[in-house]
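Colleague: What shape does this take:
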Amino acid sequence: MVPQIEAFFDPATWTYSYVVFDQMGGHAVIIDPVLDYDPKSGRTTTRSADALCAFVAAQQLRVAWILETHAHADHLSAAHLLRSRLGARVAIGAAILQVQSVFKGIFNLGDEFAADGHHFDLLLADQDTLTVGGLTIRAWAVPGHTPADMAYEIGDALFVGDTLFMPDVGTARCDFPGGDASTLYRSIQRLLSFPDDTRLCMCHDYPPAGRAPMWCSTVAEQKAGNIHVGHGRDEAGFVSMRQARDATLDMPVLLLPAVQINIRAGQFPPPEPNGASYLKIPLNQL
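Modeller: Alright, predicted model coming up:
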């Protein structure tokens, strides 16, 4: 079945979220939902999640799963909010355990945080499948940006997370804890081994001046024109380029709040005795 795809763009974080559904059966999944966050005030709002819910209601869809491609460093996840609103379950790659363990240490989370993946309803291994109405979803492990990145194959579309960007933007950074440029190169080659007309759905777009944001390319377009891996670039050349480029990049603005929320599947840290939840800022650790 060719899935129906509705893309939602969050200009504050350059993020694309998706509702993917079968038109006839009304079954759906949501991929990479955003919880809006103001870093100046520490306040969250639900504008992006509200848009997803409004579309789901208008189309009379039943959302079975919320799929995270990884524990994002550039936006907070709305997975927990949507789980409570829509009755859906939340899935992520099984290597999230490694990511949780690393960041438990960085944030010194202590006994209140168990790095065992229980925050998610399902931990997916490579090539695990889910059936949602007329949709068959296959998970593909594509580590490198982080150890836990997953791409999701649904019909003729691959939701690639942060492995690839649009051809004129390139590829994801690899300098977060557990990231590795050689691993990312091999993951990208795995994606580019799909048929040339396979649709590749981005998690982000950072368009150059003069181009509007876009959410979809094809395998053929990436192989021909991706500025980092196109034209048959070999692994050694990619690793050299990626490491040099990563050394010049600032950390994402929302990395510290986002990771603390996202390793919990979008849940806030437990409230303290005054009823408020707090995030930590580790000084001189990253």
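Colleague: going forward, measure contacts and count neighbours with C-alpha atoms only.
Modeller: Fine.
Colleague: can you count the residues close to Leu249?
Modeller: Each residue near Leu249 was counted by other Cα atoms under 10 Å, and the total is 10.
Colleague: Could you grab the helix/strand/coil label for it?
Modeller: coil (DSSP: H, G, I helix; E, B strand; the rest coil).
Colleague: Distance-wise, check the most centrally placed residue in the chain relative to Asn274.
Modeller: Closest residue to the average C-alpha location of the chain: Thr69 at 3.7 Å, with Cα atoms, centre = their mean. Thr69 is 34 Å from Asn274, where distance means Cα to Cα, to the nearest Å.
Colleague: compare with the first, here's sequence two:
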Amino acid sequence: MTTTAAPRRTTTQAFFDPVTGTVSYVIWDHATKHAAIIDPVLAYDFKSGHTSTAPADRLLTYVRAQALQVDWILETHAHADHLSGARHVQSQAGGRIAIGEHIRTVQATFRTLYNLERDFLPDGSQFDHLFKDGESFRIGDAEAVALLVPGHTPADMAYLVDGTVFVGDTLFMPDLGSARADFPGGDARQLYRSMHRLLALPPETTIYVCHDYPPATREPRWQSSVAEQRAHNIHVRDGIGEEEFVRMRTARDATLDVPTLILPSMQVNVRAGRFPPPDDNGVAYLRIPLNALPVRRGAAAPE
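Modeller: This next block holds a predicted model:
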């Protein structure tokens, strides 16, 4: 006797930003047309200092076309490779900006690095909601669960909704493996355990990744499954143990360059997508700490 999986009550639409390799998502409940937006991007031109809302506006165009009500703007973590478009999305479509509660640890680290203004408090209050591990919430009538998956950063969250899981940078597509674990507070051993937490979900669970940096031999992809990852992920497939992974990840991370946008992006992303407060001339400035980050001479790998 065969069983048929229950039909999905939600639809997921992906939006790939080729400049940063980021995949943002809109997931919405068919019954209520309530939605969540996950990891929206604000474009930033490093040379000119100009920002653009174009990547986030693509999501908003879809939201309007489907007549959706945005309940949540979910960040999987404070990204080091793009500026968050969360605040722009909220200004246009509403919704609560949320992230994991351990963002406070990340805020404290980068408050020190940037020597941020006195009234910036590393207490998570810049976000509308801080998720605890295992906390349930709803997107319309669809139940969702926030899962703590540290390792890439201390604050990474995955969001499990309707048989799908949005994993942020915790997993990549099987041919790329896993994200780096050498950011402040990152830990390769934690990353391995977080990946296995996700890979313990039912094998048919759909996995949506936050980034893809495809080799020349294929087009960008962002959807896989627990079964596919367990069978084919080059870093964490079945049979690869924790010690083997930690040795590989630690050695690989030592060869990677600093991400291009880490310094501009983090001081925006720890503020939930807000720019720093403007100076008395009305202009907001991003701070670049000189000689503060370790020098890397390795590959300019985006992971």
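Colleague: rewinding a little: what helix or strand is the residue nearest to the centre of the first structure located in?
Modeller: Using DSSP states H and E, Thr69 of the first structure is not contained in any helix or strand.
Colleague: so it makes contact with Asp32?
Modeller: Yes. Using Cα atoms under 8 Å, Thr69 of the first structure makes contact with Asp32 at a distance of 6.6 Å.
Colleague: Now for the residue mapped onto Ala172 of the first structure from the second structure: which residues touch it?
Modeller: Using TM-score structural alignment as the criterion, Ala172 of the first structure maps onto Ala179 of the second structure. Residues near Ala179 of the second structure by Cα atoms under 8 Å, 6 or more residues apart in numbering: His152, Asp169, Thr170, Leu171, Phe172, Glu303.
Colleague: what's near enough to touch the fourth one?
Modeller: Think Leu171 of the second structure. Gly177, Ser178, Ala179, Met195, Val209.
Colleague: would you list these in CSV and tack on distance to Ala227 of the second structure?
Modeller: As requested, the contacts of Leu171 of the second structure are exported to CSV (distance: Cα to Cα, whole Å):
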residue, distance to Ala227 of the second structure
Gly177, 14
Ser178, 16
Ala179, 19
Met195, 13
Val209, 15
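Colleague: Go through those and flag which are in helices.
Modeller: Residues of these located in helices (DSSP state H): Met195.
Colleague: Can you say which of the contacts of Leu171 of the second structure are buried?
Modeller: For the contacts of Leu171 of the second structure, a burial check counting by 16 or more other Cα atoms under 10 Å picks out Gly177, Ser178, Ala179, Met195, Val209.
Colleague: Which residue ranges of the stretch 1-150 of the second structure form strands?
Modeller: 10-17, 22-29, 34-38, 41-45, 50-52, 69-74, 83-84, 96-100, 129-131, 136-139, 142-148 (DSSP state E, counting those that start in this stretch).
Colleague: Then the stretch 151-300 of the second structure?
Modeller: 157-161, 164-166, 206-208, 223-225.
Colleague: To Ser125 of the second structure, which of the ones you listed lies closest?
Modeller: Minimum separation from Ser125 of the second structure across the strands of the stretch 151-300 of the second structure (Cα to Cα) falls at strand 157-161, 17.6 Å.
Colleague: With mean neighbour count and distance to Lys33 of the second structure as new columns, can the strands of the stretch 151-300 of the second structure be given to me in JSON lines?
Modeller: JSON lines is the format used below for those (neighbours: other Cα atoms under 10 Å; distance: least, Cα to Cα, whole Å):
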{"stretch": "strand 157-161", "mean neighbour count": "25", "distance to Lys33 of the second structure": "15"}
{"stretch": "strand 164-166", "mean neighbour count": "23", "distance to Lys33 of the second structure": "18"}
{"stretch": "strand 206-208", "mean neighbour count": "24", "distance to Lys33 of the second structure": "21"}
{"stretch": "strand 223-225", "mean neighbour count": "18", "distance to Lys33 of the second structure": "23"}
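Colleague: returning to that earlier point: biggest separation within the contacts of Ala179 of the second structure, which pair?
Modeller: Longest distance between any two of the contacts of Ala179 of the second structure is 11.7 Å, between His152 and Phe172; criterion Cα to Cα.
Colleague: what does the residue nearest to the centre of the first structure align to in the second structure?
Modeller: By TM-score structural alignment, Thr69 of the first structure lines up with Thr76 in the second structure.
Colleague: Pick the most buried one from the strands of the stretch 1-150 of the second structure.
Modeller: Counting by mean count of other Cα atoms under 10 Å, strand 83-84 has the highest mean neighbour count of those, with a mean of 28.
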